[in-house]
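Chemist: All I have is the shape, not the residue letters:
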């Protein structure tokens, strides 16, 4: 960028003496720089009038582009400085929709109490989409569930478990099983199911558990929100696999029957393994990991 700065200064002063004094170089050195630049672009950039210079149309065109390039470069330098400052960086945090009402607000609020100048770029989506974002370097961390075992075991992703939730079969309050205290998922093979769309964490668990139970669920509705599933169940439109312990999906007219299967919904944080991240993102990741161990 030094090559651009001296040229922009000369374009502004249009005076070889003034620019050489300001830049701290000799007039002869500045003249050689200008001659070399004009040779490179293939056109004179100033009209000469004795010792005086007058920037011409070619010089104005180059100065305009040089100003834009310098601005882009400076913004890039500032962005690097920001990324290297753990107290003023940006954390690109992705998370599942179901975590947006409790876990994410709590983590962000708690972190910003001690790091008020850190900003967060928040993205919600399906668990698989969020995992793909992390793998592609489009997110620093993601809060997902269940654990993406294949990626963790291959070493592509790091994983920190934050919580587990037991799973239940949600049925309408008037369902014949509404007073059951537990159930095997295989018993629901002939039921109509409402489920999350493919790629969402709870849908992954439903597909896994029904495959183990030896049946494919008959899906009548699909959604992107667990709260919508709860509403559909309470309306008598089907049964659903839902996590226990989430107050946001407790809906009148619905009963949750704990599954006898031992499978739980893991909730955790993933990040791209063996890859350096912005210092602010690394600090936030450490903060979340330490909280999980308390």
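Modeler: Right, received. Where do you want to start? Everything quoted here is computed from the prediction, not taken from an experiment. Numbering: from 1, shown residues only.
Chemist: From now on I want contacts and neighbour counts done on CA atoms only, so please keep to that.
Modeler: Noted.
Chemist: show me where the stretch 1-150 of the chain has helices.
Modeler: Taking DSSP state H, counting those that start in this stretch as the test, the helices found in the stretch 1-150 of the chain are 2-13, 16-23, 27-41, 57-83, 103-114, 127-135, 149-153.
Chemist: hold the first one in mind and look at this next one:
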């Protein structure tokens, strides 16, 4: 039982490396001199190693010492451990220096088609060795991905009536995404740069279906201007909404970032008066340690927002 306990005892890496040094230098005296130890300290550690493994690791004779079979196995594996540790140091240095590593990013469709390509291009130009993966989802799914640590960073959005207040998240504002008006090229307002919301009381409207937030934006915008919007079509996405606008089914509101891929037969106007904009946020779990790749991507994204590159 005592021998079994010794064999199951954890091995001390310092003692393993001492044995490798003895083998490298040919004697305990030479190994001690190379390591700035005393010969007795080296001898004591080797005997403790022999106690740990339950068998001799050195043959001691008048010409010095030589490795036993167990000693040769220990040195072989210790040298492999040292090579792996050196490779680990190199990889950790590469990760810290953003020469390799990975980053998982969460996003949603209107950012994925507007801001995200700019961020990915800038990041990959600066850090080509970092592997990026992106998951596009709805707001609740993005919050879940963050909570489950399936992504390190995620784009989120909020309106003034639906602020994200999770204590578990660290949130940074990337940009304000204004609400714009989309009209057909043939519409009476198409030649204008801006329009007051009150001028739109008699228009038919294209909205997003399934209780999409932009429907709430239209409701609040119209009510603030004193009218009830007349809905002509509920679209599944912004491209479908643009198509219905183009053929004269009605006009539509959309966040400016949702209009990155604009049809040639529609026009975008600025809204005067009350028209709530949404805030684009960059989120991470507050409890996580920030990785170098995560910080670098956050810097790229926030610089895009500060420089006014998005929402134009």
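Modeler: In hand now; what should we look at? Because the structure is a prediction, the values reported are computed rather than measured.
Chemist: about what we covered before: among the helices of the stretch 1-150 of structure 1, which is the most enclosed?
Modeler: helix 127-135 (a mean of 21; mean count of other C-alpha atoms under 10 Å).
Chemist: who are the neighbours of that one, in terms of helices and strands?
Modeler: In terms of contacts (3 or more C-alpha pairs under 8 Å, 6 or more residues apart in numbering; DSSP states H and E), helix 127-135 of structure 1 is packed against strand 90-95, strand 141-144, strand 264-272.
Chemist: Pull up the aligned stretch in structure 2 for the first one.
Modeler: Counting by TM-score structural alignment, strand 90-95 of structure 1 lines up with residues 102-107 of structure 2.
Chemist: Mean distance between the matching stretch and structure 1 after superposition?
Modeler: The superposed stretch 102-107 of structure 2 is, by mean C-alpha distance after the TM-score superposition for structure 1, a mean 1.9 Å from where its aligned residues fall in structure 1.
Chemist: Tell me who's in contact with residue 63 of structure 1.
Modeler: For residue 63 of structure 1, the contacting residues are 7, 8, 11, by C-alpha atoms under 8 Å, 6 or more residues apart in numbering.
Chemist: Just send the residues you listed back as a markdown table, with distance to residue 84 of structure 1 too.
Modeler: Listed next are those as a markdown table, based on distance: C-alpha to C-alpha, whole Å:
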| residue | distance to residue 84 of structure 1 |
| --- | --- |
| 7 | 31 |
| 8 | 30 |
| 11 | 34 |
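Chemist: out of the residues you listed, who's nearest residue 132 of structure 1?
Modeler: Nearest to residue 132 of structure 1 among these: residue 8, at 43.9 Å, using C-alpha to C-alpha.
Chemist: Skip the chain neighbours and tell me the closest residue to the closest one.
Modeler: Leaving aside its chain neighbours, residue 8 of structure 1 sits nearest to residue 63 (6.2 Å; criterion: C-alpha to C-alpha, 6 or more residues apart in numbering).
Chemist: by contact count, what packs against the top strand by length along structure 1?
Modeler: Looking across structure 1 with DSSP state E, the single longest strand is strand 157-172. Packing partners of strand 157-172 of structure 1 (3+ C-alpha pairs under 8 Å, 6+ apart): helix 149-153, helix 226-234, strand 240-243, strand 254-258, strand 264-272, helix 279-293.
Chemist: Report the secondary structure state of residue 59 of structure 2.
Modeler: Of the three states, residue 59 of structure 2 takes strand under DSSP: H, G, I helix; E, B strand; the rest coil.
Chemist: residue in structure 1 matching it?
Modeler: Alignment note: residue 59 of structure 2 maps to a gap in structure 1; criterion TM-score structural alignment.
Chemist: Verify the stated contact: residue 59 of structure 2 with residue 67.
Modeler: Yes. Under the criterion of C-alpha atoms under 8 Å, residue 59 of structure 2 makes contact with residue 67 at 6.1 Å.
Chemist: Compare those two (neighbour count), which wins?
Modeler: residue 67 (20 against 12; other C-alpha atoms under 10 Å).
Chemist: Verify the stated contact: that one with residue 58.
Modeler: Yes. Counting by C-alpha under 8 Å, residue 58 is a contact partner of residue 67 of structure 2 at 4.6 Å.
Chemist: what residues are up against residue 280 of structure 2?
Modeler: By C-alpha under 8 Å, 6+ apart, the contact set of residue 280 of structure 2 is 155, 156, 157, 158, 173, 174, 175, 176, 177.
Chemist: Report the buried members of those.
Modeler: Neighbour-count burial (16 or more other C-alpha atoms under 10 Å) is assigned, among the contacts of residue 280 of structure 2, to 155, 156, 157, 158, 173, 174, 175, 176, 177.
Chemist: Quick one: average offset of the longest strand of structure 1 versus structure 2, please.
Modeler: With mean C-alpha distance after the TM-score superposition for structure 1, strand 157-172 of structure 1 departs from structure 2 by a mean of 2.8 Å once superposed.
Chemist: So which bit of structure 2 is the next helix or strand after that strand matched to?
Modeler: Next helix or strand after strand 157-172 of structure 1 toward the C-terminus (DSSP states H and E): strand 192-196. With TM-score structural alignment applied, strand 192-196 of structure 1 matches the range 204-208 in structure 2.
Chemist: how much does the matching stretch stray from structure 1?
Modeler: With mean C-alpha distance after the TM-score superposition for structure 1, stretch 204-208 of structure 2 departs from structure 1 by a mean of 2.7 Å once superposed.
Chemist: So what touches that stretch?
Modeler: By C-alpha under 8 Å, 6+ apart, the residues outside stretch 204-208 of structure 2 that reach it are 214-215, 229-238, 241, 244-245, 249-253.
Chemist: got it, and stretch 163-175 of structure 2?
Modeler: 158, 279-287, 301-302, 304-306, 310-311.
Chemist: now swap in stretch 105-115 of structure 1 and tell me
Modeler: 87, 118, 284, 287, 288.
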